[in-house]
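K.L.:
sequence and predicted structure below; questions after.
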Amino acid sequence: MRKQMIVYADGKPVEITIRNYTQSDFSGMIAIQKECFPPPFPSDLWWNEEQLREHVTRFPEGALCAELNGRLVGSITGLRVDDTQLAGQHSWASMTDGGYIRNHAPDGGTLYIVDICVIPEMRKAGIGKWLMQCMYETVVFLGLERLLGGGRMPSYHRYAVSVSPDEYLAGIVAGRYTDPVISFLLRCGRMPVGTAANYLEDEESCNYAALMEWRNPFRDSQG
C-alpha cells in the first residue's frame, strides 16, 4: 500500500504518505515508540528489531506507517488470525505472540490489530484515523471477514467501583461516559463486541479491554 493525503496539523495543511514499512524503517519505528511511550515506560516494551523483522516478513500487508517530510510519525500493525485462535478469552500477548506475530495465520479471516500509535505532536491531525482506515482497506483488499482488536479503557478506573466493564462500554456507546481510546475507535467506525479480562497489564483500565471490530461490508453483503 502507498497513498498520499493532506492532513491539518495546527490548522495548516501538510502532506503525509501512508505506506508499508520495511526493514529500512526500523529505526524510525522505534523512534515513534520512544516518543509515544517515554520514561518511566519500560524501554524493553518498545518495538525491537526482531519484532519488526517478523512483521515485515510474515505479514507485510499489515505493517503500515505514516511519513511526513521523510520522518515517520505514526504506525499501525496487524496480523491474521483464525477462529480457533479467537475461541474463548484471550489476551493481547496471546493474540499477538507478545508483538512478534509468529502465530500469524496466512489463511485467517480476521485481521487483528497489534498496535497503533502516533507521535504526540501529530495526534490532532487525524493520522490515527487514517491509519485505521487503511487497515480497513487492507481487510477489503484481502477479502477478509473483519478487523478486530482490543482497545484500552483508560477512564474505566474512575467508575470501576460502581459499574462493570460491560456496563462501562455500553455507557460509552450511550453517551454516558467518554473514554479517550474507545471513543476514538467508535469515531473510526469500530463497533464493540464485548470486553476481555486480564487483556493487558493496565492499571487505568483495571486490566480490561474492549473488543472492537469492523466488519467487511462487501463480505456481509454477499451473505
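P.N.:
Yes, it's here. Numbering: from 1, shown residues only.
K.L.:
please make it C-alpha for all contacts and neighbour counts, starting now.
P.N.:
OK.
K.L.:
off-centre distance for the longest helix anywhere in the chain?
P.N.:
Secondary structure assigned by DSSP state H gives helix 127-142 as the longest helix of the chain. Relative to its chain's centre, helix 127-142 lies at 10 Å (CA atoms, centre = their mean, to the nearest Å).
K.L.:
tell me where the protein has helices.
P.N.:
Taking DSSP H as the criterion, the chain contains helices spanning 26-36, 49-58, 83-86, 92-96, 127-142, 165-174, 180-187, 217-221.
K.L.:
out of those, nearest to residue 200?
P.N.:
Closest to residue 200 of the helices of the chain is helix 92-96 (CA to CA; 6.1 Å).
K.L.:
who's in contact with the closest one?
P.N.:
The list of residues contacting helix 92-96 from outside it, by CA atoms under 8 Å, 6 or more residues apart in numbering, reads 79, 85, 86, 98, 99, 102, 103, 112, 114, 150, 199, 200.
K.L.:
now the longest helix of the chain against helix 180-187, angle please.
P.N.:
Put simply, helix 127-142 runs at 50 degrees to helix 180-187, going by axes from the mean of the first three to the mean of the last three CA atoms, to 10 degrees.
K.L.:
hold the first one in mind and look at this next one:
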Amino acid sequence: MPQPAYRQAFYVFDGSTPVPALIRSYTPEDFEELIVIQSEAFPPPYPAEQWWNEEQLHNHVELFPEGALCVEVDGVLAGSITSLIVNEKPGEAHRSWSQVTDHGYIRTHCREGNTLYIADICVRPRFRKLGLGKWLLQALYHVTVELDLDRLLGGGRMPGYQEHAADLTAAQYVDEVVSGRIKDPVITFLLRCGRTPAGIAADYLEDEESCGYAVLMEWKNPFKS
C-alpha cells in the first residue's frame, strides 16, 4: 500500500532569523519550477540534457512518490530530492547513474529492493546557505527507516577532482577528502550529512569536473543488523 504523502514543516535560519520551511512530496504542479531549479543548480559545464524533463518527473511521482520530495522556503520552491528503490548485492559491480536510474526515468524502481538510491538532489544557489540539502537527505533517511530498507546509497559527484586528477587516483582523492587534507564541495557535504564512502564508480556520469567518477556514499539504517 502506498505511503501517505510526505509533509514536514520546520524552520531554517537565515543568519539569526527563523524562516518557515516545508518538505513535501512534489506533484505535477511543481514540474515546471523543478526544471528551472535544475538549470540554476547545475549550470554549464553540466550538460543541460541531464536536467529533469516532464516525463521523468511524471514517472517519479507515479512510480515512487515517497521518494520524490521538494522543499519550500517561505512558500518559494527551493530544491528537490529524488530516489528509487533498488536491490543492491554485496560485491556487485558498480553501475553508472544511467544504468541505476534508467536515465532518470526510474523504471528500474524495485519495490522489493533493499536500498534507497538517490537519483538527484539539488538546491537553488541562493538558498544553499540555509542547509536545505541536509534537511532533504534527512527526509530520505526517514523514508529509509519507514520502508525498512537496509541503507540509503547514491553516487556523489567529485567536482574538485579535476584539479588533482594528474596526481591522484579517484580513490586517493576521496581518501584525501575523508582525511580532511582536501575539501570537496560535494563529498565533504555528504560526510557532514552522515554518509560514508562505499566505493568508487568510473564512467558514472558525464561530468567534466569529476572526470566521470563518483564516490558511492551510503547511510546505513541504524535499526537493521
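P.N.:
That came in fine, so what should we check first? On a predicted model such as this, the values are computed, not experimentally measured, just so you know.
K.L.:
what's near enough to touch residue 154 of the second structure?
P.N.:
With contacts defined as CA under 8 Å, 6+ apart, residue 154 of the second structure is in contact with 117, 118, 119, 216, 217, 218.
K.L.:
about what we covered before: so what does the longest helix of the first structure touch, helix or strand wise?
P.N.:
In terms of contacts (3 or more CA pairs under 8 Å, 6 or more residues apart in numbering; DSSP states H and E), helix 127-142 of the first structure is packed against strand 63-68, strand 71-81, strand 110-118, strand 146-152.
K.L.:
what range in the second structure matches it?
P.N.:
Aligned by TM-score structural alignment, helix 127-142 of the first structure corresponds to residues 132-147 of the second structure.
K.L.:
and that stretch, what's buried?
P.N.:
For stretch 132-147 of the second structure, the neighbour count (16 or more other CA atoms under 10 Å) marks 132, 133, 135, 136, 137, 139, 140, 141, 143, 144, 145 as buried.
K.L.:
likewise stretch 15-32 of the first structure?
P.N.:
16-22, 26, 28-32.
K.L.:
now do that stretch: distance to the chain's middle.
P.N.:
On CA atoms, centre = their mean, the centre of stretch 15-32 of the first structure falls 16 Å from that of its chain.
K.L.:
onto which residues of the second structure does that stretch map?
P.N.:
Using TM-score structural alignment, stretch 15-32 of the first structure corresponds to residues 20-37 of the second structure.
K.L.:
please work out which residues outside that stretch touch it.
P.N.:
Here stretch 20-37 of the second structure makes contact (CA under 8 Å, 6+ apart) with 5-12, 51-54, 57-58, 61, 65-75, 77-80, 122-124, 136, 139.
K.L.:
can I get the buried part of those residues as one ChimeraX selection?
P.N.:
Only the buried entries of those go into this ChimeraX selection, using 16+ other CA under 10 Å:
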select :6,12,51,52,53,57,61,65,66,67,68,69,70,71,72,73,77,78,79,80,122,123,124,136,139
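K.L.:
for stretch 106-113 of the second structure, which outside residues touch it?
P.N.:
Contacts for stretch 106-113 of the second structure (CA under 8 Å, 6+ apart): 56, 59-60, 63-64, 84-88, 100-102, 149.
K.L.:
what do you get if the cut-off is 6 Å, keeping everything else the same?
P.N.:
Residues from elsewhere that reach stretch 106-113 of the second structure (CA atoms under 6 Å, 6 or more residues apart in numbering): 84, 85, 86, 87, 102.
K.L.:
translate the fourth one into the numbering of the first structure.
P.N.:
When the structures are aligned by TM-score structural alignment, the residue of the first structure matched to residue 87 of the second structure is residue 82.
K.L.:
re earlier: which one of the buried residues of stretch 132-147 of the second structure sits closest to residue 41 of the second structure?
P.N.:
residue 133 (11.8 Å).
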